[in-house]
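Participant: Next one to model:
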Amino acid sequence: MRTRVRLDTAERVTTVRLDAPPLNAFDTEMRRELAEAARLIADDSAVRAVVLYGGERCFAAGADIRQLAAFGFEEIAGWNRAMQETVTAFAQLPIPVVAAITGYALGGGMELALAADFRIAAQDAVLGLPEVLLGIMPGSGGTQRLARLVGPSRAKELMMTGRRIAAAEAAELGIVNRLAEDPYAAALEFAGALAQGPRFALQAIKEAVDQGIDSPLADGLALERSLIAGLFATADRDAGMASFLRHGPGKASFGDPA
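Facilitator: Got it, this is the predicted structure:
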């Protein structure tokens, strides 16, 4: 059976390469391989950052519509739960995740990109959640993650019209962090820089933001206090502060390079 998802690790950065051309459609096998990829990365403490990439021509154009068209209520309920959990597994990785977007990132493809912490897109990339044009709705986190990025009104407008947007507009809306001629190279460079940083501090920042954003302010501040106190027990804190006192900012080397 052909592998639809490939993993490549170098310099503590793992690329999750979607490899089901031409559109990297999300069928059951793709979903299973993505779930396994997320599990393998979560279990590998040597991986410090992740890049999601669909190749030079297309990030991912969404679900396999032929498969979805054959589903009834019982089939889609189970399939969608599994797909939602798979996308969420990438969002919950305790390390930075960067999506390198080329070509189309539509439907489930955009939802996977939204699960990343950062998105870098090609100038000619196209993004959208067009499920409404099929008489359905986004079901792999799009309604929740997009609204948190751009606000409820703009998210509803994009999802209720199914409108596709160019990368430049996505950047203006805050969906894309930046544009690049070669988004994969840019994503690898950015992820590589993050991978050199203090592992537990990066994890704590991600946890504080992701968990605190939907909490009352007092709860978010309590989480922040707990996380920063814990960081004072890490070797990276010792290295960072000792280096600052000796050499000034930006000189520390963090973590085991193995």
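
Participant: use CA for all of it now, contacts and neighbours both
Facilitator: Will do.

Participant: Residue most distant from the centroid, the chain?
Facilitator: Distance from the centre of the chain peaks at Arg246, with 36.5 Å (C-alpha atoms, centre = their mean).

Participant: Quick one: residues contacting that residue.
Facilitator: By C-alpha atoms under 8 Å, 6 or more residues apart in numbering, Arg246 lies in contact with nothing.

Participant: buried sites along the helix or strand it falls within?
Facilitator: Using DSSP states H and E, Arg246 maps to helix 235-247. With burial defined by 16 or more other C-alpha atoms under 10 Å, the residues of helix 235-247 counted as buried are 236-237, 239-240, 243.

Participant: what's the answer for stretch 52-64, then?
Facilitator: For stretch 52-64, a neighbour-count test (16+ other C-alpha under 10 Å) marks 52-55, 58-64 as buried.

Participant: Between the two ends of it, what distance do you get?
Facilitator: 19 Å (C-alpha to C-alpha, to the nearest Å).

Participant: rewinding a little: ok, the residue farthest from the centre of the chain to Ala239 distance?
Facilitator: Applying C-alpha to C-alpha to Arg246 and Ala239 gives a distance of 11 Å.

Participant: got it, and Leu223?
Facilitator: The spacing between Leu223 and Ala239, counted by C-alpha to C-alpha, is 24 Å.

Participant: so how many other residues sit close to Ile165?
Facilitator: 16 (other C-alpha atoms under 10 Å).

Participant: how about the helices of the chain, start to end?
Facilitator: Taking DSSP state H as the test, the helices found in the chain are 28-42, 65-69, 73-91, 108-115, 142-150, 152-161, 167-173, 183-195, 199-212, 217-231, 235-247.

Participant: Next, format those as TSV and append distance to Val132.
Facilitator: Below are those laid out as TSV (distance: least, C-alpha to C-alpha, whole Å):
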stretch	distance to Val132
helix 28-42	22
helix 65-69	13
helix 73-91	16
helix 108-115	13
helix 142-150	12
helix 152-161	6
helix 167-173	19
helix 183-195	29
helix 199-212	27
helix 217-231	34
helix 235-247	47
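
Participant: Of those helices, which stretch is the most buried?
Facilitator: Highest mean neighbour count among the helices of the chain (mean count of other C-alpha atoms under 10 Å): helix 108-115, with a mean of 27.

Participant: Can you list the helices and strands that it packs against?
Facilitator: The contact analysis (3 or more C-alpha pairs under 8 Å, 6 or more residues apart in numbering; DSSP states H and E) places helix 108-115 against helix 73-91, helix 142-150.

Participant: again, only using 10 Å
Facilitator: Helices and strands touching helix 108-115, by 3 or more C-alpha pairs under 10 Å, 6 or more residues apart in numbering; DSSP states H and E, are strand 49-53, helix 73-91, strand 97-101, strand 104-106, strand 126-128, helix 142-150.

Participant: quick one more, to check against the first:
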Amino acid sequence: MSEFKNLKLDVENEVAVLTISRPAALNALNSETLDELNVALTEIEARDDVKVVILTGGPDKKGNEFKSFVAGADIAEMVNFSAAEARTFGMKASVPFFKLMNMRQVTIAAVNGFALGGGCEISMACDIRIASDNAIFGQPECGLGIIPGFGGTQRLARLVGMGRAKEMIFTCDNIKADEAYRIGLVNKVVAPEELMATAKAMAAKIVSKGSYAVSIAKAAINNGYDMDIKNAVEMEANLFGVTCSTHDKKEGMTAFLEKRAADLTDF
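Facilitator: Just a heads-up that it's a prediction; the model follows:
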């Protein structure tokens, strides 16, 4: 694996923990970090020994590990952007964000502390979001004279509905973890000290299932979401057929009939 300045990567038991670590900037996303994320996710996707990726934020410069997931995009870098430079920056972010969304591995955001602007946006690019109860979500961009540029106007509306997304983006109001759970922005809220253990327990449960089937299910959900229902169901039937031609299908169903644990190995 490559060496990174702003990321840390640990792999254990088929789960990769990818930590964004810019302690002096509360893990804000600059161009260098986005490039590193793209490299890291590309390398992880190619690994058969990684089935789930947990994305989280590292501690601040005082060692407070619950201060910030990702505080946003790096305003110090953006302040003098031209229109063309801003567009380039947004498109640069879209590359690793789409990798989180579409890579064959399941991606879980373990959100600790601030998830504002680009932090909220990168969490929404993941398949699942688990938040500590001190997490804060928001899209404050309009208060800075801009709009969300890392997918916020699109992913937020798809997750929580157009009305709530407009309210959050137009008012720039932050919301706490319990409200994020109530509106469907996060899947689960836990105490800060339980965040990583909860994320790893969920990852282990996902790893124990048919990893190839999970990756196909992820593709079916993503690709069918914006299709009309007739074509989406036809696509699902085609992918169902693909999974029925695998070792895991034979092993999984045989194990069920024999009342034993299945040994699922495809990926």
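
Participant: sorry, back to before: map the residue farthest from the centre of the first structure across to the second structure for me.
Facilitator: Aligned by TM-score structural alignment, Arg246 of the first structure pairs with Glu258 of the second structure.

Participant: For Cys244 of the second structure, see how far away its match is.
Facilitator: Distance from Glu258 of the second structure to Cys244 of the second structure, by C-alpha to C-alpha: 19 Å.

Participant: ok so, going back, between Arg246 and Ala239 of the first structure, what contacts are shared?
Facilitator: Both Arg246 of the first structure and Ala239 are contacted by Ala252, under the criterion C-alpha atoms under 10 Å, 6 or more residues apart in numbering.

Participant: circling back: and the buried residues of helix 235-247 of the first structure as a markdown table, adding distance to Pro94 of the first structure?
Facilitator: Shown next, in a markdown table, are those (distance: C-alpha to C-alpha, whole Å):
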| residue | distance to Pro94 of the first structure |
| --- | --- |
| Asp236 | 16 |
| Arg237 | 18 |
| Ala239 | 21 |
| Gly240 | 20 |
| Ser243 | 25 |
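
Participant: Matching Thr198 of the second structure against the first structure, which residue comes up?
Facilitator: Under the alignment (TM-score structural alignment), Thr198 of the second structure maps onto Ala186 of the first structure.

Participant: out of everything not next to it in sequence, what's closest to its match?
Facilitator: Take Ala186 of the first structure and drop its neighbours on the chain: the residue closest to it by C-alpha to C-alpha, 6 or more residues apart in numbering is Ala180, 6.8 Å away.

Participant: what residues are up against the one you found?
Facilitator: The contact partners of Ala180 of the first structure, by C-alpha under 10 Å, 6+ apart, come to 100-102, 120-124, 186-187.

Participant: wait, Ile128 of the second structure sits on Val186?
Facilitator: Yes. Under the criterion of C-alpha atoms under 10 Å, Ile128 of the second structure makes contact with Val186 at 7.3 Å.

Participant: list residues touching both of these two?
Facilitator: Taking C-alpha under 10 Å, 6+ apart as the criterion, Ile128 of the second structure and Val186 both touch Ala109.

Participant: Between these two, tell me which one has more neighbours.
Facilitator: Comparing Ile128 of the second structure with Val186 by other C-alpha under 10 Å, the one with more neighbours is Val186, at 23 against 20.

Participant: Give me the aligned partner of that one over in the first structure.
Facilitator: Using TM-score structural alignment, Val186 of the second structure pairs with Val176 in the first structure.

Participant: Not including adjacent chain positions, what is the nearest residue to its match?
Facilitator: Leaving out its chain neighbours, the residue that sits closest to Val176 of the first structure by C-alpha to C-alpha, 6+ apart is Arg119, at 5.0 Å.

Participant: What about the one you found, how many residues nearby?
Facilitator: Residues within reach of Arg119 of the first structure, counting by other C-alpha under 10 Å, total 24.

Participant: Next, the contact list for the aligned residue in the second structure for it, please.
Facilitator: By TM-score structural alignment, Arg119 of the first structure lines up with Arg129 in the second structure. With contact set as C-alpha under 10 Å, 6+ apart, Arg129 of the second structure has these partners: 54-55, 107-111, 123, 181, 184-189, 199.

Participant: How much space separates the alignment partner in the second structure of Phe232 of the first structure from Gly138 of the second structure?
Facilitator: Following TM-score structural alignment, the counterpart assigned to Phe232 of the first structure within the second structure is Cys244. Here Cys244 of the second structure is placed at a distance of 42 Å from Gly138 of the second structure (C-alpha to C-alpha).

Participant: Of these two, which one has the most company?
Facilitator: Using other C-alpha under 10 Å as the criterion, Cys244 of the second structure and Gly138 rank with Gly138 on top: 25 against 12.

Participant: In contact with the more buried one, which residues?
Facilitator: 71-72, 114-121, 152, 168-169, 171-176, 180.

Participant: Try it again at 7 Å.
Facilitator: 115-117, 120, 168, 172-175 (C-alpha atoms under 7 Å, 6 or more residues apart in numbering).

Participant: To which residue of the first structure is it aligned?
Facilitator: Matched by TM-score structural alignment, Gly138 of the second structure corresponds to Gly128 in the first structure.

Participant: Next, find the distance separating that match from Ser243 of the first structure.
Facilitator: Note on Gly128 of the first structure: its distance to Ser243 of the first structure, by C-alpha to C-alpha, is 45 Å.

Participant: what do you get for Glu157 of the first structure?
Facilitator: Glu157 of the first structure is 49 Å from Ser243 of the first structure, by C-alpha to C-alpha.

Participant: returning to that earlier point: any figure for the gap between the residue nearest to Val176 of the first structure and Met241 of the first structure?
Facilitator: As judged by C-alpha to C-alpha, Arg119 of the first structure and Met241 of the first structure stand 31 Å apart.

Participant: What of Gln144 of the first structure?
Facilitator: Distance from Gln144 of the first structure to Met241 of the first structure, by C-alpha to C-alpha: 38 Å.

Participant: now swap in Gly109 of the first structure and tell me
Facilitator: Applying C-alpha to C-alpha, the value for Gly109 of the first structure to Met241 of the first structure is 41 Å.

Participant: got it, and Glu75 of the first structure?
Facilitator: The value you get for Glu75 of the first structure to Met241 of the first structure, if C-alpha to C-alpha is used, is 54 Å.

Participant: And for Val16 of the first structure?
Facilitator: Note on Val16 of the first structure: its distance to Met241 of the first structure, by C-alpha to C-alpha, is 34 Å.

Participant: swap in Pro130 of the first structure?
Facilitator: From Pro130 of the first structure to Met241 of the first structure the distance is 49 Å (C-alpha to C-alpha).

Participant: Asp43 of the first structure too?
Facilitator: Note on Asp43 of the first structure: its distance to Met241 of the first structure, by C-alpha to C-alpha, is 29 Å.
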